[in-house]
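Visitor: prediction below, plus the sequence it came from.
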Amino acid sequence: MRERQHSTATTRWRRSRSFGAAALTAATLALGSAGTFSAGVAHAASSGNVIFALPPAVVPNYIFPIMSGTYYSNVNLYQFQALMYRPLYWFGQGTQPSFNESLSLANAPVYTNGGKTVTISMKKYAWGDGKPVTSEDVIFFMQMLKAETSIWPVYVPGEFPDNVVSMSAPNASTVVFHLDKAYSQTWFLYNELSQITPLPQHAWDKESAAGAVGNYTATPAGAKAVFNYITKQAQNPSAYATNPMWAVVDGPFKLKTFDSTTGTTVFVPNAKYSGPVKASYSSLTLEPFTTDTAEFNALRSGAVTYGYTPPQDSSQIPVIASQGYTSSPWIGWSINYFPMNFNNPTVGSIFRQLYFRQAFQELVNQPVDIKKALYGYGYPTYGPVPIQPKNNLSTPQEANNPYPYNPAKSVALLRAHGWSVQPGGTTTCAKPGSAMGDCGTGITKGEKMVFNLQYNNGFTYVSQFMQQMKSDLAKYDGIQLNLTTAPFNTVLANAVPCKGKTCTWQMENWGQGWSYGPDYYPTGESIFETGSNINEGSYSNPVNDANINATHVVSSTSALYKYENYLALQLPDVWQPDPDFQISEISNKLSGVSQSSLLNFTPEFWKLHS
């Protein structure tokens, strides 16, 4: 999942010790645990209301779980939608990213017919209107998804839902999928079935607000019409809290108020929630902030129950503790990068050159950025699999930077490939062509290394990363970056795969890369396989595609290791430091908090003490 948002200095989460269901042959992650917080002394916000600080410049802005990449963010997925519409399968047990059957709406899937038939047994859950959650609600989601794969961010042609060739609901509690072939059961559960969110067919299966509920999604045309109707409702956020359709929820909370201008969101407990624990406090507020500085000011004034200290203010953690908060870093199951647009009609030819990406990467000084901009609250990204929390899925190669900071080597690479490097000036192509020592296919004589890079303006650390990188690239390589800033949602909306003359963005940095979810097993198809709807820069490499596809059918880690070691060297994006999701500050009056590395928090378990 793009994921994508951090709360302090970051956004994406993941941690685990076991990576798989007991019934499956699963890989095992040896990860640490941040623990569960208990009540102590002093401090809380208004009585009965828990105030959770949102990441800076990030607000919930889409309620319908079938959404395009424009809205595909951690806040929308896990801190907004999932509180109302629970996914079929829940992942994360405490701080660990393993399959959590106890919080899932269905029992673990059963595979038969040589692995080509998947049978899912639904548990007894109810919607907010008292109707049961049934197998038809799963089919309803699947029918719309199959009709609208072009907008689904993690869609890859031939994969989910294409690989489900037929499906049925033989009774109200059973779903049967027939697959095109047998897959790794770990991968299919963690990366494919994990995408399903049952939706209320009995209330939403209609083609207009005035129309009657029917079985329209049974045909592709009908599914598109229903999808378009629901999408139109979702595009009116000012009515999220008043439109009756959004009150039909199966999650632990329902909306009380939603400010579509500011993003301020107030939830109240769903009295009909069928899960193991119901919220015991009166309301949950998601509080937006324009910058991490604004959030920290609110934290210091006691205006939030659950907030964060920005890395640049980490020296103030003892002061915050004295005001009645417990501090704990929240580490995500994530990697951090920003894409170059390989299809940009002006500079895409340069971005497609591996030597250029290597030279560029060699001027990204991750250890220094972690020390100076993140104050030690982060870790490097050297490839497509997270190295933190500690796990057995990342290889030793990923723990060692293959392209360490090296200005001299960076300059030499460009000169060896036909560029007239002008340190402090503007480097140009002196030797166009595609032969060895030339600039590369599509690059013209005299073409300049001048690029546009837009980045998220909500995080101080991102600005520090970008300013230092801009300085080094100009000083040593003569690469000029034109930096601009924009809110997180704007950067996210711009960074989409595209083609043709209108494909004009060059580099976009939302600051938080990718949080693995709903592709919890980090095989990379969602973000690095050719044709994925969320492969922002349109990176394409047939060797990489073959390596990814091998991970889908091989349950051992050998295929994963081969994939990640290869891609780490290919630089599909620019790797950058991954901050801790946030340095959480939790009121000592709030207990039961478990910081899931998957970002899918469970506030129904929290207890607010007076």
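Guide: Done, it's in.
Visitor: make it CA atoms for all contacts and neighbour counts henceforth
Guide: OK.
Visitor: what packs against the longest helix along the chain?
Guide: Longest helix of the chain, by residue count under DSSP state H: helix 220-234. Contacts defined by 3 or more C-alpha pairs under 8 Å, 6 or more residues apart in numbering; DSSP states H and E place helix 220-234 against helix 135-147.
Visitor: mind listing the strands for the stretch 251-400 of the chain?
Guide: 253-258, 265-269, 283-289, 306-309, 325-330, 334-335, 337-338, 378-379 (DSSP state E, counting those that start in this stretch).
Visitor: name the surrounding residues that touch the first one.
Guide: Meaning strand 253-258. 83-84, 237-238, 240-241, 247, 264-270, 273 (C-alpha atoms under 8 Å, 6 or more residues apart in numbering).
Visitor: at 6 Å instead, please
Guide: For strand 253-258, the external contacting residues (C-alpha atoms under 6 Å, 6 or more residues apart in numbering) are 83-84, 241, 265-270.
Visitor: quick one: that strand to strand 265-269, angle?
Guide: Following axes from the mean of the first three to the mean of the last three C-alpha atoms, to 10 degrees, one obtains 140 degrees for the angle between strand 253-258 and strand 265-269.
Visitor: list the contacts of the closest residue to residue 33 other than its chain neighbours.
Guide: Distances taken as C-alpha to C-alpha, 6 or more residues apart in numbering place residue 95 nearest to residue 33, at 5.7 Å, with adjacent residues excluded. If you count contacts by C-alpha under 6 Å, 6+ apart, residue 95 has them with 15, 33, 595-597.
Visitor: what about these, which one has the most neighbours?
Guide: For the contacts of residue 95, the largest number of neighbours (other C-alpha atoms under 10 Å) sits with residue 15, at 34 neighbours.
Visitor: putting a second one here so we can go through both:
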Amino acid sequence: MTHVSGKRLSVALAVAAVLATACTGGGAAPKDAAGGYSAQPKQTGTPKDGGTATVALTPGLSPNYIYPYPPAAANGTVVARGLLWRSLYRPSGEGDQIADAELSLAEPPAYSPDRKTVTIKMKDYKWSNGSPVTADDVVFSMALLKAALAESPANWSFYTPGQFPDGVTAEAAVPDTLTLRLETAYNPSYLLSMLTLLYVMPSAEWNIARTGGPHLDYKQPKHAKAIYKYLTKESESQSTFASNPLWKVVNGPYLLKSFDSTTGSFSLTPNPAYSGPGESRLDQVDFKAFTSAAAVLNQFKAGNLTVGTLDSSFVSQIAALKAKGYNVYGAPAPARLDSLVINFKNTVNNFDKIITQRYARQALQRLIDQQGYITSRGVYNGAGSPNYSTAGHGSPYPPAFGDRPPYPYDPAAAEKLLTDNGWKVTPNGSTTCERPGTGPGQCGAGIPRGQTISFTLASANAPAFVGARDVAFASAAKKLGIEVKIVTKSLNYMYANYGNTYAPATKNEWAMQDYGPLYLAAGYPSSNTVLNTEGSFNLGSYQNAAIDKLINASTFGSDGKSLSAEVSSLAEDLPVLFLPTPHTLVVWKNTLSGPQSSFNALISFLYTPELWYFHDASGARP
């Protein structure tokens, strides 16, 4: 539900049956760890109206912004995103679907034969003031997104220059029909994934550049820019989030009742005018901010939380939580990628020269003991699954190698890669280049004789498994004479400073970084914007012309198999070092229920409390 602007997060149409049933390329299905969690509880109980659900926010990611598209400079996390304003198509959270058809604001898009004209029929949704949600509102939202990008390409983390929304003209000849005209045809699955990120905002109420000012023609870029600047400025005032009339006009299932600007906690009440699925039986939903996973666990134990996630370091507590009346369900999130991000522009100790060599990346990948990390009580505690590709688990676009990864854990093979390419390996010492040059069996261009392998790994201070897996990697590297210097940083610091696309001045502060998960679009996990040369979220400046062509094919082509080709080639080239995928462990009181899909979506941090209800066979309501 929360989203880090311009930096981090994020989320298929029918595909060939052979792809839908193929291996995921990630490894084994979830296995139960202490207490068991792989079986999802069924929807139960007779719904009762009323009650307050208390939800734990992800520790360390408290919201501080309310406008759906905060500028990159704000380093903003959005409050109640998706619950106040819905995107045109609601992300599904399922590995084989891009959008949740039932919860979307529009019917599925229809394409012209050349895929350059897209017609979208709006559903009968209303704003909280009773006005209909129209195609004009989508045109307005597109205009403001373009205004944000005109100010800075970093203002939207899903943007690649020259791609969506560039070259896309939105028109609304009639209120209930949106027409998108595309200069370049997109793969329908890719375009749909972009439209799940297009939040629809109220054009009739927000088309102003000052409080009480005249209504402006937002189709003129200068006016769209003025409106954007006004709305983002208003969004800086956290103390007025719940009182500013601007933020009371919503199309989602909830209204913001209160916001604590000190902690980031907030409360929601049902939007009486909401016309989408769900009866909003709950009276209120309170989202509580936390600074640590341990604090969340303590509140679960005290019975003060209704819904939240459990850090895998506390997997041994599952049985105790079940005994206290909680359900626990866990699985790998669809299209989740955990990795060590490589900075190909870091020049300290010639790291850029070394890491450009594919054999070096292969050797480092072979030092990552994925199965060992998963089973270790100090790392994943059994709550994880192997992963060696950008597709993630359950994707209908798996890599060609299936469950046989190209570079599995093998320290001996890693050592051989180094010695075969000119390095003298000194275990627990300093491995050095002894055969410089660009020929066979030599270290590679720009690597001098006597060069050592030493670099800095920036490691996020939360969750706990991030630091633990980085220490394990550094320990394995030391055994091959490679020095990995771990520097622990807060997530917010890393978000603001460790990305070459938006913070190039700090490129030499980090050679690798581990900030936890990256979520690609569930259902269509393209690496566009993330690993293509011009991608605005290409944090480590990875460049590969052949990969760029594959990403272009999956973005603009019509062949459904093109994304599998992209996924396979990325896994072989190693733009990042792949880490196991932790299981997201979702916890909720067993007196709360709703459709299983609404709790499964929590694996991807997609919240639909309008579908939840309390039930109580014993006569007491939580």
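Guide: Cool, got the structure. Bear in mind the structure is a predicted one, so any value in this text is a computation, not a measurement.
Visitor: what about the helices in the stretch 401-550 of structure 2?
Guide: 411-419, 464-478, 491-497, 545-556 (DSSP state H, counting those that start in this stretch).
Visitor: can you put the ones you listed in a markdown table and add mean neighbour count?
Guide: As requested, the helices of the stretch 401-550 of structure 2 are exported to a markdown table (neighbours: other C-alpha atoms under 10 Å):
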| stretch | mean neighbour count |
| --- | --- |
| helix 411-419 | 19 |
| helix 464-478 | 20 |
| helix 491-497 | 17 |
| helix 545-556 | 20 |
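Visitor: residue 1 of structure 2 is nearest to which of the ones you listed?
Guide: When the helices of the stretch 401-550 of structure 2 are compared by C-alpha to C-alpha, helix 491-497 sits nearest residue 1 of structure 2, at 17.3 Å.
Visitor: in structure 1, which residues correspond to that closest one?
Guide: Mapping helix 491-497 of structure 2 onto structure 1 (TM-score structural alignment) gives residues 488-494.
Visitor: quick one: contacts of the matching stretch?
Guide: Counting by C-alpha under 6 Å, 6+ apart, 57-58, 70, 456, 510 sit against stretch 488-494 of structure 1.
Visitor: and the strands of the stretch 251-400 of structure 1, which is most packed in?
Guide: Each of the strands of the stretch 251-400 of structure 1 was scored by mean neighbour count; the highest is strand 334-335, a mean of 32, by mean count of other C-alpha atoms under 10 Å.
Visitor: packing partners for that one?
Guide: strand 514-515 (3 or more C-alpha pairs under 6 Å, 6 or more residues apart in numbering; DSSP states H and E).
Visitor: onto which residues of structure 2 does the strand it packs on map?
Guide: The alignment places strand 514-515 of structure 1 over residues 518-519 of structure 2 (TM-score structural alignment).
Visitor: element containing residue 120 of structure 2, please.
Guide: Using DSSP states H and E, residue 120 of structure 2 maps to strand 117-121.
Visitor: that strand: how far from the chain's middle?
Guide: 27 Å (C-alpha atoms, centre = their mean, to the nearest Å).
Visitor: which among the helices of the stretch 401-550 of structure 2 is found nearest to residue 450 of structure 2?
Guide: helix 411-419 (13.8 Å).
Visitor: just tell me the aligned range of that closest one in structure 1.
Guide: The aligned range for helix 411-419 of structure 2 is 407-415, by TM-score structural alignment.
Visitor: what residues are up against the aligned partner of residue 384 of structure 2 in structure 1?
Guide: With TM-score structural alignment defining the correspondence, residue 384 of structure 2 maps onto residue 378 in structure 1. The contact partners of residue 378 of structure 1, taken as C-alpha under 6 Å, 6+ apart, are 370, 578-580.
Visitor: repeat that for residue 443 of structure 2.
Guide: Applying C-alpha under 6 Å, 6+ apart to residue 443 of structure 2 gives the contacts 421-422, 436-437.
Visitor: of these, closest to residue 282 of structure 2?
Guide: Using C-alpha to C-alpha, these come closest to residue 282 of structure 2 at residue 421, 63.4 Å.
Visitor: burial check on the counterpart of residue 364 of structure 1 in structure 2, number of neighbours?
Guide: Per TM-score structural alignment, the equivalent position to residue 364 of structure 1 in structure 2 is residue 368. Around residue 368 of structure 2 there are 26 other residues, counting by other C-alpha under 10 Å.
Visitor: about what we covered before: any chance of the contacts of residue 443 of structure 2 in JSON lines, plus neighbour count and distance to residue 609 of structure 2?
Guide: Below are the contacts of residue 443 of structure 2 laid out as JSON lines (neighbours: other C-alpha atoms under 10 Å; distance: C-alpha to C-alpha, whole Å):
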{"residue": "421", "neighbour count": "23", "distance to residue 609 of structure 2": "56"}
{"residue": "422", "neighbour count": "21", "distance to residue 609 of structure 2": "58"}
{"residue": "436", "neighbour count": "20", "distance to residue 609 of structure 2": "61"}
{"residue": "437", "neighbour count": "18", "distance to residue 609 of structure 2": "61"}
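Visitor: still on that earlier bit, what's next to the match of strand 514-515 of structure 1, contact-wise?
Guide: Residues beyond stretch 518-519 of structure 2 that count as contacts (C-alpha under 6 Å, 6+ apart) turn out to be 9-10, 335-337.
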